[in-house]
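Q: Here is a sequence with its predicted model. Questions after.
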Amino acid sequence: MPTSENNSEFLEYPKEGNLSQAACFAERKVSVIFPIIFMTVGILSNSLAIAILIKAYQRFKLKSKASFLLCASGLVITDLFGHLINGAIAVFVYAADKDWKWIDQSNVFCNIFGMCMVFFGSCPLLLGSVMAVERCIGVTKPIFHSTKMTLRHIKAMLAFVWIFAVMIALMPIIFSRPYEIQPSKTWCFFRTKNIKDWLDSFFLLLFSCLGLVSLTVSFLCNAVTGLTLIRAKIHNIHHRQGRSHHFEMITQLLAIMCVSCICWSPFLVTMARIGVSGQQDQEICKTLLLAVRMATWNQILDPWVYILLRKTVLRKLFQIARENCGMQIINFHQWELSSIKNSLRVAAISDSTSSVPETKL
């Protein structure tokens, strides 16, 4: 573990003549008001989304809808604690201003901050992919989903994701590669400047690859789910009411995927570049702080997906659009509350009828 003397050059403020180091310093003297505002907005948004999801979970006792709401609740709760913990640490760092040097005397504070950044950064991406896989199975294999993917299994998957994220966050400590203060002096993460060997690069590549794979899995599963719903609507128009809840959930998943891609892609790609090259060049150093700030917006925007993309809100928006456009854009019977039992019953009947010729043979 490096001592404060070994990091003395890294901990000092940039000198006036060192333009490269000054550029990496990236506006250290930012008002503490900004992290306080971001933390407050994130906490209020996630709290409101949790209240909506809990109310919906109590309303829908059927398995398919409840499993999706349970996954969504796990995601929003994780985002809430991310704002509470990371936000409080960030506010403390900004408020400390020049007295921040004592923080790295034993590197304990930076390790805690870095582990929180990794844990609350990887969890939303992993949970988003789990939700996409769960909904893809629920739409394409409804019988298997209703019989094999119980709420107990969903809770086990959520616990596994959280434990897996904890293990990733603890890896630098286990392998004696402590987290380090980043060039902006406002956050801690894996080694990006003092990379010594392949293990430091491995941590960066592991985090970025897991994030990019999660986004890819979400895209593929959501694409399969969307195409399946569109095909079912075209070929089985009489039962489209039974799939209205699927359209609502896939709309939310698509929004979550778009938000995650926009917010996380710059940061994940930047970390992958550092892991491959093994060093920070001037271009990467300038964009690193902006990339991590974009990533933090993911936890603020996620809850608004569940706040805004609900049937009641969408119905009102469609009504306003229809009135303004002067024509009927969508048949609102598609958005009426429907039972999941009808969808499962239709799937069971179709499966049973398709298996009749095989039994005769």
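A: All right, it came through fine. Note that this is a predicted model, so its numbers are computed, not measured. Numbers count the residues shown, from 1 in each chain.

Q: Please count neighbours and contacts with C-alpha atoms only from this point.
A: Noted.

Q: residues contacting the residue most central in space within the chain?
A: Taking C-alpha atoms, centre = their mean, the centroid of the chain lies closest to residue 124, which sits 2.7 Å from it. By C-alpha atoms under 8 Å, 6 or more residues apart in numbering, residue 124 lies in contact with 75, 78, 79, 299.

Q: Those residues in helices, which ones?
A: 75, 78, 79, 299 (DSSP state H).

Q: For residue 321, which non-adjacent residue is closest in space?
A: Nearest residue to residue 321 in three dimensions, chain neighbours excluded: residue 329, at 7.8 Å (C-alpha to C-alpha, 6 or more residues apart in numbering).

Q: how many neighbours does the one you found have?
A: Here the count is done by other C-alpha atoms under 10 Å, and residue 329 has 12 residues near it.

Q: pretty sure it belongs to a strand, no?
A: No - going by DSSP: H, G, I helix; E, B strand; the rest coil, the assignment for residue 329 is coil, not a strand.

Q: what residues are up against it?
A: Residue 329 touches 318, 321, 322, counting by C-alpha under 8 Å, 6+ apart.

Q: Break down the stretch 251-361 of the chain into its helices, ranges please.
A: Here the stretch 251-361 of the chain has its helices, by DSSP state H, counting those that start in this stretch, at 282-308, 311-325, 340-360.

Q: here's the one I want to compare it with:
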Amino acid sequence: MSYNGSAKAGCLVSTDDVCNGSCTKREVSVTSTAISMTVGIVSNTLALFILIKAYRRFKFKSKAAFLLFASGLVVTDFLGHLINGSLALYVYASQKDWETFDPHKSLCDFFGVCMAFFGLTPLLLGSLMAVERCVGVTRPLFHTTALGSHHVKSLLGLTWLLGLLVALLPILFQRSYQMQRSRSWCFFRLQGPRDWVDVLLPILFSVLGLLALLLSLVCNTMTFLTLLRSRVQLDRDYHRHCRNTSHHSEMVCQLLAIMLVSCVCWGPILITGIIFSLQDHGEDQASYTHMLLVVRMATWNQILDPWVYILLRKAVLKRLFLLALRLCSPHLKMKLQWQGITQESSTIEVRSSVISRPDFICLDGPFPPDTAIQSAHPR
């Protein structure tokens, strides 16, 4: 693979900097990398604090499993920003002179492993969270017995191991990761001389990511339809709510947001990886520009994920709803009605708090999702 520009020049002119004032463009790239890294670390730290606080509150309820998976996702995103961002800054600080600071390509291999691991693992964790919620809503009794805290932690460990195994496959098959044309990062070999193994590895990575997105879509759709059908049935048969279902609604909203962010951010690079693996695009400027764009889109996934948990919380959504009422509604009646509904649901929650499982209770079925049968008090 050829590179334009002298690696030891004071103002490096590479294909990432082909324009007037290439040093300025490189400085902008360094600044954007540093800002992205800082914002990602701060966002994920705040989201992790919120999730830990929520886990202590719902430690013995069905939401605890979801919160453990979500915490694993946030920790993965945090480490991805910290490690990948630090490597990128080091490369920029070294003037992208890989021949000097990485003559044996060991750092490039490590960089590629990190890019693959912290790219695939969040997609796998997102699908695992969607499956957990789908089981919790459609098969609550099985969820109660099969998804304890130790089971969730084991699934988290297995997911991380799977992501690490896929990331290490090029090293195990003695296929080094390839320095990309911008000389600022390393990834699977998508250009230049390749054999069937070089073609298979990026396809495997992309197919696993796309399957994870598809599984999330199917499970989230089933969860949403089940909750909607249960709520409609309760309203039609009893004209009342057995218990506030806000916890499930909150989790489903978060899952839908995570799935949307993952599809928008990672979908393009996964599809591009398959296309580039099957068709050799050479090193033309259009292919390079396209790859650089989809990679930058993928980096935003780890920035947007934590904001799902920061913004899509019941307390935040309720305050936003009240604010919208004050701004849009001239009548105070609607606001008072909303406050009455929230107070009534809070009272029901307090009366039901002695029951640790399930998330909503009805004494006279049919039972909504995530509900276990409780014995009635003798009269």
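A: Yes, it's here. This structure is a prediction, so every number in the text was calculated from the model and none was measured.

Q: Got a TM-score for the two of them?
A: Overlay of the two chains. TM-score (TM-score structural alignment, normalised by the length of the first structure): 0.87; 340 aligned residues with a C-alpha RMSD of 2.7 Å.

Q: so can I have CSV of the helices of the stretch 251-361 of the first structure showing mean neighbour count and distance to residue 22 of the first structure?
A: As requested, the helices of the stretch 251-361 of the first structure are exported to CSV (neighbours: other C-alpha atoms under 10 Å; distance: least, C-alpha to C-alpha, whole Å):
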stretch, mean neighbour count, distance to residue 22 of the first structure
helix 282-308, 19, 10
helix 311-325, 13, 48
helix 340-360, 12, 59
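
Q: before we move on, the earlier item: from residue 172 of the first structure, how far out is the residue nearest to the centre of the first structure?
A: To residue 172 of the first structure, residue 124 of the first structure is 21 Å away according to C-alpha to C-alpha, to the nearest Å.

Q: ok, now which ones touch the nearest residue to residue 335 of the first structure once chain neighbours are set aside?
A: Closest residue to residue 335 of the first structure apart from its sequence neighbours, by C-alpha to C-alpha, 6+ apart: residue 244 at 5.7 Å. Shown in contact with residue 244 of the first structure (C-alpha under 8 Å, 6+ apart): 334, 335, 336, 337, 338.

Q: try it again with 10 Å
A: Neighbour list for residue 244 of the first structure: 229, 311, 333, 334, 335, 336, 337, 338, 339, 340, 343 [criterion: C-alpha atoms under 10 Å, 6 or more residues apart in numbering].

Q: same thing with residue 325 of the second structure?
A: By C-alpha under 10 Å, 6+ apart, the contact list for residue 325 of the second structure reads 319, 331, 332, 334, 335, 338.

Q: hmm, back to that, of the contacts of residue 244 of the first structure, which pair is most distant in space?
A: Checked with C-alpha to C-alpha, the contacts of residue 244 of the first structure reach their widest spread between 311 and 343, with 18.0 Å between them.

Q: Next up, identify which helix or strand the nearest residue to residue 1 of the second structure once chain neighbours are set aside is on.
A: Distances taken as C-alpha to C-alpha, 6+ apart place residue 192 nearest to residue 1 of the second structure, at 6.5 Å, with adjacent residues excluded. Under DSSP states H and E, no helix or strand contains residue 192 of the second structure.

Q: Surely residue 192 of the second structure touches residue 280?
A: Yes - with contacts counted by C-alpha atoms under 10 Å, residue 192 of the second structure reaches residue 280, the gap being 7.7 Å.

Q: What segments of the first structure are strands?
A: All strands of the first structure, identified by DSSP state E, fall at 180-181, 188-189.

Q: okay, those in JSON lines with distance to residue 285 of the first structure next?
A: Formatted as JSON lines, the strands of the first structure follow (distance: least, C-alpha to C-alpha, whole Å):
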{"stretch": "strand 180-181", "distance to residue 285 of the first structure": "13"}
{"stretch": "strand 188-189", "distance to residue 285 of the first structure": "14"}
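
Q: just so I know, which of the ones you listed lies nearest residue 46 of the first structure?
A: Comparing these under C-alpha to C-alpha, the one sitting nearest is strand 188-189, at 24.2 Å.

Q: Average separation of the closest one from the aligned part of the second structure, please.
A: Once fitted to the second structure, strand 188-189 of the first structure is off its aligned match by 0.3 Å on average (mean C-alpha distance after the TM-score superposition for the first structure).

Q: Pull up the aligned stretch in the second structure for that strand.
A: Using TM-score structural alignment, strand 188-189 of the first structure lines up with residues 186-187 of the second structure.

Q: hey, where'd the helices end up in the stretch 1-150 of the first structure?
A: Assigned by DSSP H, counting those that start in this stretch, the stretch 1-150 of the first structure shows helices spanning 8-11, 19-25, 33-59, 63-96, 108-140, 142-148.

Q: Skip the chain neighbours and tell me the closest residue to the counterpart of residue 87 of the first structure in the second structure.
A: Matched across to the second structure, residue 87 of the first structure falls on residue 85, judged by TM-score structural alignment. If the residues on either side of it in the chain are set aside, residue 85 of the second structure comes closest to residue 37, at 5.5 Å by C-alpha to C-alpha, 6+ apart.

Q: repeat for residue 242 of the first structure
A: Nearest one to residue 242 of the first structure, counting by C-alpha to C-alpha, 6+ apart, is residue 343 at 5.0 Å.

Q: Trace residue 166 of the first structure over to the second structure, please.
A: Match for residue 166 of the first structure (TM-score structural alignment): residue 164.

Q: quick one, what contacts the closest residue to that match other than its chain neighbours?
A: In space, and not counting its chain neighbours, residue 164 of the second structure is closest to residue 117: 5.6 Å by C-alpha to C-alpha, 6+ apart. By C-alpha under 10 Å, 6+ apart, the contact set of residue 117 of the second structure is 76, 80, 111, 160-168, 205.

Q: Go through these and say which is closest to residue 104 of the second structure.
A: Closest approach between these and residue 104 of the second structure, by C-alpha to C-alpha: residue 111, at 13.3 Å.

Q: Aligned counterpart of the closest one in the first structure, please.
A: Mapped onto the first structure by TM-score structural alignment, residue 111 of the second structure lines up with residue 113.

Q: In space, what's closest to its match - neighbours in sequence excluded?
A: Once flanking residues are discounted, residue 113 of the first structure sits nearest to residue 188: 5.9 Å by C-alpha to C-alpha, 6+ apart.

Q: Repeat that for residue 295 of the second structure.
A: Per C-alpha to C-alpha, 6+ apart, closest to residue 295 of the second structure is residue 269, 6.5 Å.

Q: cool, residue 15 of the second structure as well?
A: That would be residue 182: by C-alpha to C-alpha, 6+ apart, it lies 5.8 Å from residue 15 of the second structure.

Q: on that earlier part again, next, count neighbours for the residue nearest to residue 85 of the second structure.
A: Based on other C-alpha under 10 Å, the number of other residues close to residue 37 of the second structure is 25.
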